[in-house]
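Peer 1: Next input, structure requested:
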Amino acid sequence: MTEPTVAQTRIAYDAVADRYAELFRDMLDSLPMERALLAAFAELVRDNSSGAVADIGCGPGQVTAHLHALGLTTFGIDLSPEMVSLARRANPHLPFDEGSMTNLDLADGSLGGILAFFSTIHTPPRQLSAVIGEFQRVLAPGGHLLFGFLAGDAPQPEATDHKVAIAYQWPPDGIAELLRQNGFTEIARIQREPHEGERFRHGYLLARRS
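Peer 2: Next up, the predicted model:
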C-alpha cells in the first residue's frame, strides 16, 4: 500500500464529510469508557493549567463540543475544509480552523491540553514522531495529551485498509516510546476490544508534557 499524502487525506475526508458527521454525531452516547477518559482528561487539564485545549483532527466537532461541556476552553483544528465547515455549523459558539498537525499555527507552550482522538491514524509511521514533537512544542509544561490510536499486536506499526484512507495500527509500547522520546511522561494507557461495527482495537494513552 502507498502511504497517503496530506493532500490525499484532505481530499478523502472532504468527500465523506457529510456522511461522517451523520454517522458519528452521537458516537459518545454509546462509549462510556471514552466518556470517562475524556472526563479524567478534562479534570487534569482544569486542575493543572489555565490554557485552552486543542482538538487536533476534530472532524465535525462533536468531541470538541463535549470537552467544552465538561468546562474546558476548547477549539478545533482539522485538515479538511468540509469538516471545519460542518463543525462551525453545528457548534457556532466554538472556534474551528483549518490546519495541519505537522505545522500547527500555535505559539510555543500556549495550550493546556491536546486531544488527538484517532486523528493521527493516517500519519505514516516515519512521520509520527515529528507530529508528536509538534504537540510537545505547543503544550505548556505540565500540559496533558490524550492520544487515541488503532492498537495492533505486531511489534511494529502495520498499514491496514480503512474506509477513508490507509491507516496504521500501532503497538501501544511503540506509541508510548514515541511519546517518551518527545518529552512526554505516560500517565495511563487503556485498550478496548472492537464494538459491533468496528474492526480494530482502540488504544488510548494519557500523557503529560515533562
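
Peer 1: Only C-alpha atoms from now on, for both contacts and neighbour counts.
Peer 2: Will do.

Peer 1: after the longest helix belonging to the chain comes which helix or strand?
Peer 2: Counting residues, the longest helix found in the chain (DSSP state H) is helix 6-24. Next in sequence after helix 6-24, counting helices and strands by DSSP states H and E, comes helix 32-48.

Peer 1: Just confirm residue 160 contacts residue 170, I think it does.
Peer 2: No. Residue 160 is beyond contact range of residue 170, at 10.6 Å (criterion: CA atoms under 8 Å).

Peer 1: Alongside the first, I'd like the structure of this one:
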Amino acid sequence: MSEPVYVTKTRTAYDTVADSYAEMLKDALDASPWDRAMLGTFAELVGASGPVADLGCGPGRLTGFLASLGLDVFGVDLSPGMVDAARRAHPQLRFEVGSLGALALDDGCLAGALAWYSLIHTPPELLPSTVSELARVLAPGGRLLTAFQVGDEHGCISQGYGHEISLDAYRLQPDLVADMCSAAGLKVEARLVREPQSPLEKTPQAYLLARKPS
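Peer 2: Have a look, this model is predicted:
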C-alpha cells in the first residue's frame, strides 16, 4: 500500500533542508523564553514518571533540551536526513525514523509526548486520527504538549532554509486542536497564545498541554 502524498512530500522536503535547518535553528531556543517556559513546565509535570518521545524531532534540538532538564527522552522523525542530523548532534540520545500517523510504539508506553510544530503538515481532515495516535501511546497520566501557528490558512512552501522545496503547511485554531484532544480522550490542562516575536513569525503562536486521565 502506497503512503499518502503529503507524507512523501513532507519527508522529501525535510530531507532536502535537514543540514541547513539544523544549522540555522541550533540556537533558536535561546531567543524564545516562551518556548523554554512551556517546555520547562512540560518537563516538570512529566518528571521521572517514564519515557518521553519528541515526535517530529527534526535535528533533535528540543530532544537535547528536554534531556538537559532530566527527562528520559528519545526522538522520532519522518525524515531520515533529520534523524541523521539529530544523531550527529546528540550521539548520547536515541533517534528513530517514524510517522506520527502510525507510531511504532506500544499502547500506553509514554509518560510524555511532544509534538512541536509537527502536526502542521497533516491535512486538517486527517488530524483527528493523528491526535488519537498520540493519545494511544500515552500512559494514563501522561501528557502531550503541542505547538503550532494560529490561523485557518493552508500554505504551499516553495522555498525553505536556502532550498527549493514543495511542502504543505496548515495553520490551526487552538479550539480545534483542543476539541481533537478531547475527542481522543485527553483533558486539556492549559493553552497559551502569544503574538509573533520575530520577523520570521507571521501569525500568533499557540501551545496546548493535555493530559490522559488516570
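
Peer 1: Could you report the TM-score for this superposition?
Peer 2: For this chain pair, the superposition-based TM-score is 0.93 by TM-score structural alignment, normalised by the length of structure 1; 202 aligned residues with a CA RMSD of 1.3 Å.

Peer 1: what sits up against the longest strand anywhere in structure 2?
Peer 2: The residue-count maximum for a strand in structure 2 (DSSP state E) belongs to strand 138-149. Contacts with strand 138-149 of structure 2, where a contact means CA atoms under 8 Å, 6 or more residues apart in numbering, come from 42, 46, 107-120, 134-135, 171-172, 203-214.

Peer 1: compared with structure 1, how much does stretch 127-142 of structure 2 deviate?
Peer 2: With mean CA distance after the TM-score superposition for structure 1, stretch 127-142 of structure 2 departs from structure 1 by a mean of 0.5 Å once superposed.

Peer 1: Contacts only, for residue 150 of structure 2.
Peer 2: 171, 172, 173, 174, 203, 204, 205, 206.

Peer 1: try residue 159 of structure 2
Peer 2: 165, 166.

Peer 1: That one - that's part of a strand, no?
Peer 2: Yes. Assessed with DSSP: H, G, I helix; E, B strand; the rest coil, residue 159 of structure 2 lies in a strand.

Peer 1: Let me see the ranges of the strands in structure 1.
Peer 2: Going by DSSP E, structure 1 shows strands at 52-56, 74-78, 96-98, 111-117, 139-151, 158-160, 167-170, 184-192, 201-209.

Peer 1: Of all those strands, which one is nearest residue 15 of structure 1?
Peer 2: Closest to residue 15 of structure 1 of those, according to CA to CA: strand 74-78, at 14.3 Å.

Peer 1: helices or strands up against the closest one?
Peer 2: strand 52-56, helix 62-69, strand 96-98 (3 or more CA pairs under 8 Å, 6 or more residues apart in numbering; DSSP states H and E).

Peer 1: just to revisit the earlier point, can you redo the strands of structure 1 as a markdown table with distance to residue 19 of structure 1?
Peer 2: As requested, the strands of structure 1 are exported to a markdown table (distance: least, CA to CA, whole Å):
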| stretch | distance to residue 19 of structure 1 |
| --- | --- |
| strand 52-56 | 20 |
| strand 74-78 | 16 |
| strand 96-98 | 19 |
| strand 111-117 | 19 |
| strand 139-151 | 21 |
| strand 158-160 | 22 |
| strand 167-170 | 19 |
| strand 184-192 | 25 |
| strand 201-209 | 22 |
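
Peer 1: Buried by neighbour count, from the contacts of strand 138-149 of structure 2: which ones?
Peer 2: Buried residues within the contacts of strand 138-149 of structure 2, counting neighbours by 16 or more other CA atoms under 10 Å: 42, 46, 108-120, 134-135, 171-172, 205-212.

Peer 1: ok, and the contacts of residue 150 of structure 2 in structure 1?
Peer 2: With both residues aligned by TM-score structural alignment, their matches' CA atoms under 8 Å, the contacts of these that structure 1 also has are 171, 172, 173, 174, 203, 204, 205, 206.

Peer 1: which residue lines up with the third one in structure 1?
Peer 2: The reference is to residue 173 of structure 2. Applying TM-score structural alignment, one finds that residue 173 of structure 2 aligns to residue 171 in structure 1.

Peer 1: now its match: how far from residue 158 of structure 1?
Peer 2: Distance, residue 171 of structure 1 to residue 158 of structure 1, by CA to CA, to the nearest Å: 9 Å.

Peer 1: Report the set of residues contacting both of those two.
Peer 2: residue 152.

Peer 1: quick revisit: leaving out sequence neighbours, find the closest residue to the match of residue 173 of structure 2.
Peer 2: Nearest residue to residue 171 of structure 1, sequence neighbours excluded (CA to CA, 6 or more residues apart in numbering): residue 152, at 5.0 Å.
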